[in-house]
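Q: with the sequence up front, the predicted model follows.
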Amino acid sequence: MKLPIASVFLAGALASQAASAAFITFESAGPNAAAITATRDAFRGAIGGGTVAGANGSFGGLRREINWDGVPDAFADPNALPANFFNVNSPRGVVFSTPGTGFMVSANAGGSTPTLFGFPSDFQAFSAQRLFTAINSNTTDVTFFNPGTNTAATTSAFGAVFVDVEAAGVSRIQFFDENNVLIYSHDVLVAGNQGLSFLGGFANAGERIARVRITSGLNTITANGVLGNPNDDVVVMDDFLYAEPGQAEDVPEPSSIALLAIGLAGCLASLRRNASGLPRD
């Protein structure tokens, strides 16, 4: 029958549109901030928002950034950073979770706590001077909200600066959609001891990211100057950059609309033939 054939065409057209979805990857690595700045800037440009930050790390309502440097000492090493700090204290629409015991940002110079989590020969800052890590875990999950609310949201891009990636195929960023389906996974480039790596993924076909999983090395930091084990690569993070969290409009892409129109036209033609008694193909 013509109607089922048209229906199959419609389904195939929609599947083809979904299959074309992809992310553009921005990545670089090197010994210092200069080695990755151009890539970071290109990622910024892809999202938009310019270079002048407004309140709560907002760039023109298009992009948010977290550089950790505004975190007060009360929430920095040796103290823990609240998982919801960047949706409550400084609302930027992200909440962290980890299978570990919490999160920590490194201490500023001039205090009694050693900077760089107590590992000056392993780490450096991309944007001086605080860094970020999970505690007792190498896994950080980032979920998105309308900033300052409990309303779940999604984003279209996320990137981060990694510090001291020495082992290939270990540190990575993964994106999951609202159904918890993995839609993007990419390993972080090796930068060597104390080196800096940037990795970001940018949606180019309407994809929406509900959760980001960051895997940082194989080792863990348990406290200032203390590692989970003495042998594996320990990796921490600096700046996070992401598109403004929000809700995607429930409107098909223009190409999807065209495909739907073609499919529906086929269905209507079939119905007309059936009604007029014309022979079927």
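A: Here it is on my side, so go on. Residues are numbered from 1 along each chain as shown.
Q: okay, CA-based contacts and neighbour counts for the rest of this
A: Noted.
Q: mind listing what's buried along stretch 116-124?
A: 116-119, 122-124 (16 or more other CA atoms under 10 Å).
Q: quick check, central residue of the protein?
A: Compute the mean C-alpha point of the chain, and by CA atoms, centre = their mean the closest residue is residue 158, 3.0 Å away.
Q: widest-spaced pair of the buried residues of stretch 116-124?
A: When CA to CA is used, the two most widely separated members of these are 118 and 124, lying 11.2 Å apart.
Q: put this next to the first one:
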Amino acid sequence: MSGRREISWDGVRLDGTDVNPNTQVVDSGHTVIIPVDRFRGQGALFEDPYAVSGDGFASVNPATAGQFPAFSPNNTFVMQDDTPYQFDDRFIAQSFTIPGTATRGFGAIFVDVEKAGSSIEYFGHDSSGHEVSLGTFNVPTGAMSGEPQFLGVLFDQPVVTDVKLAVGTNTLFNFDGTNFQSFGPENLAEGTDLAVTDDFVYAEPTMAAAIPEPETYALMLAGLSLLGLIAYRKKPAFNQL
């Protein structure tokens, strides 16, 4: 993969002085919610504002303190619900901001995935401009609590215009703009798996290639490179996404 971009979240300031003035402080010095265009300079635009934390979200969900060690210290990233008493919005959606461009591949570090269900779905557009799912790929589960996992998919052509990450089964907290509510502990026996993400990495966006006709597309999917790797406590070779 020649050329890549990476978002590590570590440059986000957590005390209300972030470079983007629209950042919302949830718990000063610990957790903030960034606006959708916080990483426009990296070519990323998010569907909704999402949360960045420097303490593994312990300040907003004390029951999971220590459960989400950052892969690259110190900040981690996850979605939150904006409706009081609800913790259901488990998706992170990202598009690539320059019109007419796409990436060959995208990958992310997931932390503490212990049950099946976390995934990345990739999207592109056909020659008519219609959005097409390129497939959903599952994050491998960890053997122990707090373990990081890397999932990335690399296509032959720059066809990925959007990605959607499913992270765990529930959000860690909700925030209505003023107050937050904690979800509480996970319960694997009852099917609750809480997780977060760390670094995002993707191939340098270039001119987008249209998704081919279904028969050709099926062959293309059969030939793509899928990496579902356990990311131990060293930096993975992101240039080999």
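A: Ah, there it is. Note that the coordinates shown come from a computational prediction; the quantities given were computed from them, not determined experimentally.
Q: TM-score of the superposition?
A: Laid over one another, the chains give 0.66 as their TM-score (TM-score structural alignment, normalised by the length of the second structure), with 178 aligned residues with a CA RMSD of 2.8 Å.
Q: ok, back up a step: could I get the buried residues of stretch 116-124 of the first structure as a markdown table with distance to residue 58 of the first structure and secondary structure?
A: A markdown table is the format used below for those (distance: CA to CA, whole Å; DSSP: H, G, I helix; E, B strand; the rest coil):
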| residue | distance to residue 58 of the first structure | secondary structure |
| --- | --- | --- |
| 116 | 26 | helix |
| 117 | 28 | helix |
| 118 | 31 | helix |
| 119 | 31 | coil |
| 122 | 31 | coil |
| 123 | 27 | coil |
| 124 | 25 | coil |
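Q: how far away is residue 3 of the first structure from residue 142 of the first structure?
A: 45 Å (CA to CA, to the nearest Å).
Q: err, residue 245 of the first structure, not the other one
A: When residue 245 of the first structure is compared with residue 142 of the first structure (using CA to CA), they lie 12 Å apart.
Q: re earlier: how about the residue nearest to the centre of the first structure, what's its match in the second structure?
A: Counting by TM-score structural alignment, residue 158 of the first structure lines up with residue 106 in the second structure.
Q: how near is that match to residue 66 of the second structure?
A: 27 Å.
Q: now residue 117 of the second structure
A: 22 Å.
Q: now do residue 73 of the second structure
A: Residue 73 of the second structure sits 13 Å away from residue 66 of the second structure, going by CA to CA.
Q: same check on residue 149 of the second structure?
A: Distance check for residue 149 of the second structure against residue 66 of the second structure: by CA to CA, it reads 17 Å.
Q: next one: residue 99 of the second structure
A: To residue 66 of the second structure, residue 99 of the second structure is 40 Å away according to CA to CA.
Q: before we move on, back to that, Throw the buried residues of stretch 116-124 of the first structure into TSV and include distance to residue 183 of the first structure, thanks.
A: Listed next are those as TSV, based on distance: CA to CA, whole Å:
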residue	distance to residue 183 of the first structure
116	33
117	33
118	36
119	35
122	32
123	31
124	31
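Q: out of these, who's nearest residue 102 of the first structure?
A: Nearest to residue 102 of the first structure among those is residue 117, at 14.6 Å by CA to CA.
Q: who's in contact with the closest residue to the closest one other than its chain neighbours?
A: Nearest in space to residue 117 of the first structure, with sequence neighbours left out and distances taken as CA to CA, 6 or more residues apart in numbering, is residue 224 at 4.9 Å. Applying CA atoms under 8 Å, 6 or more residues apart in numbering to residue 224 of the first structure gives the contacts 77-78, 114, 117-118.
Q: same check, this time on residue 86 of the first structure
A: Applying CA under 8 Å, 6+ apart, the residues near residue 86 of the first structure are 92-95.
Q: that one maps to what in the second structure?
A: Correspondence of residue 86 of the first structure to the second structure, assessed by TM-score structural alignment: residue 39.
Q: kindly report the same for residue 120 of the first structure.
A: Checking TM-score structural alignment: residue 120 of the first structure goes with residue 65.
Q: go ahead and name everything in contact with stretch 255-268 of the first structure.
A: Here stretch 255-268 of the first structure has contacts from 2-3, 6-7, 9-10, 13-14, 17, using CA under 8 Å, 6+ apart.
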